[in-house]
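Undergrad: Have a look at this prediction, sequence included:
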Amino acid sequence: MSAPRVEIDLSKIRQNTETLVGRLKTRGIGVTGVTKAVCGLPAVAQAMLDGGAVGLADARLGNVIRLRNAGVSRHITLIRTPLLSQTDQVVRVCDASYNTEMVVITALAAAAIRQGTVHGINLMIELGDLREGILPEDLSAIAEQVLDMPGVSLTGIGANFGCLGKIAPDAAKMAILTSLAEEIENLCCTCLQTVSGGNSANLTLAFRGQQPSRINDLRLGESILLGVDPLSRAHIVGMHRDAFALVAEIIETDTKPDSAQICAADTALSGRGLNPTEKVGNRLILALGHQDTDIFGLSMPPGYSLVGATSDHLVIGTNREVPRVGSEVRFQMAYSALMRAMAAPDIEKKAHHNRGATHAQTTQSEDEGLALA
């Protein structure tokens, strides 16, 4: 088997989805599985659907096309504002999209009319993350324009948290979102299909029962894929954290000096080379680098430590017996490392079903994790 590669346990992804779907269903919240971190890998999308996700979402049109070409026919929403230059393709492959700009919505409507279809419009609202979103005071006027526009249908509203501004959702922000949904429904005499409270950062609120009943959707990616809360990095109790592993091959085991003179010209990867404080016994060089993944998003296996990395080489240290050249080392990944590894063309992706996988068990050491209830 070639390396580097990402090994993907589809059974654990399905089980993680099942766990979240089951817990959120009791609170009237459906799960939309987000596939952007895995570049729309169809096998992962299917595992989410098999686990009970009501639909899929992605930020990139190319990923959605990949899903459609693989035969995925379920509801797919584009969660990044569509590019004006891609509106025809968006209507062709996406059932709905999140939008903030009337010029884009107008183009989507025109494309839908040409294609003889109706495209769903979800309006994204700015509630503190300071990324994309319509200001709350402008929402009603835009909603009225969408309702009067042939070719599109106002299907929902949503908000986003924990991304650019790292703002955590709270009960007050969810109350505002609920109030805005009710305002639109009363003003426009319509019923919104989707009121999406946010993403994996909303799980703490949802598990505590602090999401208003009008919130009926969460867009979940990181929590399903990695079993963690993206804000606190806490493990979600009962979830698998090892559905993905990055495997790299050792290409050198020779001894090197403990330190090196750093030339003033070495600025291209400033702060990303040697770790001068790391004292190691034996150094190993692996065929992996910054061009492949976020090195600082890798968890070192027990007995190993990070020495440094360049674009194509990862240097780790160990006080254990030195493995042979050609041996492999397995790493767990944070979200930043996962999404870059999945997008790297030189990293093979190997998905498999672990028929013996069981739902993750809670252990005493996990008591401080994010509880599901």
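TA: On my side now, so go ahead. Residues are numbered from 1 along each chain as shown.

Undergrad: use CA for all of it now, contacts and neighbours both
TA: Fine.

Undergrad: Need the three-state assignment for residue 187.
TA: Classification of residue 187 using DSSP: H, G, I helix; E, B strand; the rest coil returns helix.

Undergrad: which one is it nearest to, not counting chain neighbours?
TA: Excluding its sequence neighbours, the residue lying closest to residue 187 (CA to CA, 6 or more residues apart in numbering) is residue 140, at 7.8 Å.

Undergrad: And for residue 132?
TA: In space, residue 132 is closest to residue 126, 6.6 Å off (CA to CA, 6+ apart).

Undergrad: Give me the neighbour count for the residue nearest to residue 187.
TA: Burial of residue 140 is recorded as 17 neighbouring residues (other CA atoms under 10 Å).

Undergrad: Tell me if it really is in a helix.
TA: Yes: Residue 140 sits within a helix when classified using three-state DSSP.

Undergrad: one step back: pretty sure the residue nearest to residue 132 sits against residue 139.
TA: No: applying CA atoms under 8 Å as the test, residue 126 and residue 139 come out as separate, 9.9 Å apart.

Undergrad: count of neighbours near the residue nearest to residue 132?
TA: Using other CA under 10 Å, the number of residues around residue 126 comes to 20.

Undergrad: repeat for residue 294
TA: Based on other CA under 10 Å, the number of other residues close to residue 294 is 18.

Undergrad: now do the one 3 residues further on
TA: The number of residues packed around residue 297, counting by other CA under 10 Å, is 15.

Undergrad: And residue 113, by the same measure?
TA: Per other CA under 10 Å, the neighbour tally for residue 113 reads 16.

Undergrad: A further structure is provided below for comparison with the first:
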Amino acid sequence: MVSSSLDIDLDKIRYNAAQVKQMCQQQGIAVLGVTKGFSAIPEIVSAMLAGGVDGLADARMENIVELRNVGFDQPITLLRIPRLSNVKNVVRYATISVNSEITVIKALAEEAKKLHTQHQVVLMIDVGDLREGVMEEHVLETVNQISHLQGVKLLGLGTNMGCFGGVLPSIDNLGRLVELGNSIQNQLGIQLEIISGGGTSTLSLVEDQKVPAGVNQLRIGEGILLGTDSTNQRRIPWLCDDAFLLRAEVIELKDKPSVPIGDIGRDAFGKVPQFTDVGVRKRAILALGKQDVIIEGIIPVDENLKILGASSDHLIIDVTDSSTNIQVGDSVSFRLTYSGILSASQSRYISKKFRGG
């Protein structure tokens, strides 16, 4: 029996998807619902689709295969550049894949020919974040090579923002992506269907109607799921931010000193813990630990509670100033950040409970 639960409001996820779709559609931008943040749980995928997203996208082939196996036949884009050793599955299960290595694209083309199909690719361009992508000066050469391959079709260009270097999308860097698309058309005679301008962090430009003309796709996960934009450090005011709540049970409640007694060594994870003496405090231990969720990714709903730390199986919180009279057996609720939902959704120790839909 699992000791904690992730409560998921499908109606709020559907609402967020519909709001994002409506705002983007008004500016000619299609929305891919990114499913990797919640391990592509089918009920949540269905809520995204009910909200009107134009397609799905995931970074894990395992998730894409599972979605196909349970009957999802919508276009699915593989968001992590493919492994050379896995091109057969990429062609078989993903409609589109993002790519940056010509060697892999050639392998995809060969595999697609064997399967008597055509695989669509989006060439990723590095405009500054320094994760995946061809450098701008090599784009035309790479596109020219792709154009001579049978078995693949260059669907468009894409870029990634905020995931490694923290670079924010801007009129300048997205404008350069559009200009590269224009150069491909003018110099190579290749018409691109997609200019994919990033993810949730680009929504701030959408709100201000500052997305450069020509960008016609965004890949949205965090915004739809959590109503937040961690790269820009903001809550998105027109979206719900409470579609997910993590609940864990109190298994101990005692008054204890705020500083351990004895010589301090390293904890179970090799770190030397630091403590501040604030006297005796009422502390609760919850049946939740680092094996269940990334502790830095959860935030108590009751702002008067303070997370003190965690071991593999126990979460220790200070409940002295709690707005309610917490007792052993009660549940404590937490909101989640993107890292929190990423880990909680795939934990087999956390049950998933759905509302709405």
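TA: Alright, I've got the coordinates. Predicted, not measured: the structure shown is a model, and the values here were computed from it.

Undergrad: Give the full set of residues in contact with the residue nearest to residue 132 of the first structure.
TA: Contacts were defined as CA atoms under 8 Å, 6 or more residues apart in numbering; by that measure residue 126 of the first structure touches 132-136, 159-160.

Undergrad: one step back: please look at the residue nearest to residue 187 of the first structure and residue 184 and confirm they touch.
TA: Yes: with contact defined as CA under 8 Å, residue 140 of the first structure reaches residue 184; the gap is 6.1 Å.

Undergrad: The residue nearest to residue 187 of the first structure and residue 182 of the first structure, how far apart?
TA: 11 Å (CA to CA, to the nearest Å).

Undergrad: can you check residue 166 of the first structure too?
TA: With distances defined as CA to CA, the gap from residue 166 of the first structure to residue 182 of the first structure amounts to 27 Å.

Undergrad: Name the SS class of the spatially most distant residue from the centre of the first structure, please.
TA: In the first structure, residue 257 marks the outermost C-alpha relative to the chain mean, sitting 40.1 Å out by CA atoms, centre = their mean. Three states are possible here, and by three-state DSSP the one that applies to residue 257 of the first structure is coil.

Undergrad: Isn't residue 315 of the first structure up against residue 287?
TA: No: in this structure, residue 315 of the first structure is not within contact of residue 287 by CA under 8 Å, at 9.2 Å.

Undergrad: Neighbour count for these two, which is higher?
TA: Ranked by neighbour count (other CA under 10 Å), residue 315 of the first structure and residue 287 place residue 315 first, with 23 against 18.

Undergrad: In terms of helices and strands, where is the more buried one?
TA: When elements are defined using DSSP states H and E, residue 315 of the first structure is found to belong to strand 314-318.

Undergrad: Have a look at how far, on average, the helix or strand just after that strand is from the second structure.
TA: Sequence order places strand 328-333 as the next helix or strand after strand 314-318 of the first structure, per DSSP H and E. On superposition with the second structure, the mean distance recorded for strand 328-333 of the first structure (mean CA distance after the TM-score superposition for the first structure) is 0.7 Å.

Undergrad: Could you list the buried residues of strand 328-333 of the first structure?
TA: Within strand 328-333 of the first structure, the residues that qualify as buried are 329-333, counting by 16 or more other CA atoms under 10 Å.

Undergrad: Tell me the one of those residues nearest residue 69 of the first structure?
TA: For residue 69 of the first structure, the closest of the buried residues of strand 328-333 of the first structure turns out to be residue 333, at 28.3 Å, with distances computed as CA to CA.

Undergrad: check contacts around that closest one.
TA: Residues touching residue 333 of the first structure, when contacts are defined by CA under 8 Å, 6+ apart, comprise 244-246, 297-299.

Undergrad: mind listing the helices for the stretch 1-150 of the second structure?
TA: Counting by DSSP state H, counting those that start in this stretch, one finds helices in the stretch 1-150 of the second structure at the ranges 10-25, 42-50, 61-69, 87-93, 102-114, 139-147.

Undergrad: The last one vs the first structure, average offset?
TA: Pointing back at helix 139-147 of the second structure there. With the two structures superposed, helix 139-147 of the second structure lies on average 1.1 Å from its match in the first structure, counting by mean CA distance after the TM-score superposition for the first structure.

Undergrad: do the first one as well
TA: With both structures laid over each other, helix 10-25 of the second structure and its partner residues in the first structure are 0.7 Å apart on average (mean CA distance after the TM-score superposition for the first structure).

Undergrad: so what's the aligned partner of residue 350 of the first structure in the second structure closest to, chain neighbours aside?
TA: Using TM-score structural alignment as the criterion, residue 350 of the first structure maps onto residue 353 of the second structure. Leaving out its chain neighbours, the residue that sits closest to residue 353 of the second structure by CA to CA, 6+ apart is residue 7, at 4.8 Å.

Undergrad: Just give the number of residues close to the aligned residue in the first structure for residue 344 of the second structure.
TA: Alignment note (TM-score structural alignment): residue 344 of the second structure maps to residue 341 of the first structure. Taking other CA under 10 Å as the neighbour definition, residue 341 of the first structure ends up with a count of 27.

Undergrad: Return the distance of residue 341 of the first structure relative to residue 94 of the first structure.
TA: Relative to residue 94 of the first structure, and taking CA to CA, residue 341 of the first structure is found at 26 Å.

Undergrad: Which of the three states applies to residue 213 of the second structure?
TA: Under the three-state scheme (three-state DSSP), residue 213 of the second structure adopts coil.

Undergrad: Could you look up the SS state of the match of residue 344 of the second structure?
TA: Classified using three-state DSSP, residue 341 of the first structure is helix.

Undergrad: So which residue is dead centre in the second structure?
TA: Mean-position check on the second structure, CA atoms, centre = their mean. Result residue 37 at 4.0 Å.

Undergrad: Do I have it right that that residue meets residue 341?
TA: Yes: under the criterion of CA under 8 Å, residue 37 of the second structure is in contact with residue 341, at a separation of 6.6 Å.

Undergrad: just to revisit the earlier point, buried ones among the contacts of residue 333 of the first structure?
TA: Using 16+ other CA under 10 Å, the buried ones in the contacts of residue 333 of the first structure are 244-246, 298-299.

Undergrad: from what I can see residue 174 of the second structure touches residue 212, true?
TA: Yes: at 6.6 Å, residue 174 of the second structure and residue 212 qualify as touching, with contact defined as CA under 8 Å.

Undergrad: sorry, back to before: now the helices of the stretch 1-150 of the second structure as CSV including distance to residue 281 of the second structure?
TA: CSV is the format used below for the helices of the stretch 1-150 of the second structure (distance: least, CA to CA, whole Å):
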stretch, distance to residue 281 of the second structure
helix 10-25, 37
helix 42-50, 40
helix 61-69, 44
helix 87-93, 54
helix 102-114, 58
helix 139-147, 60
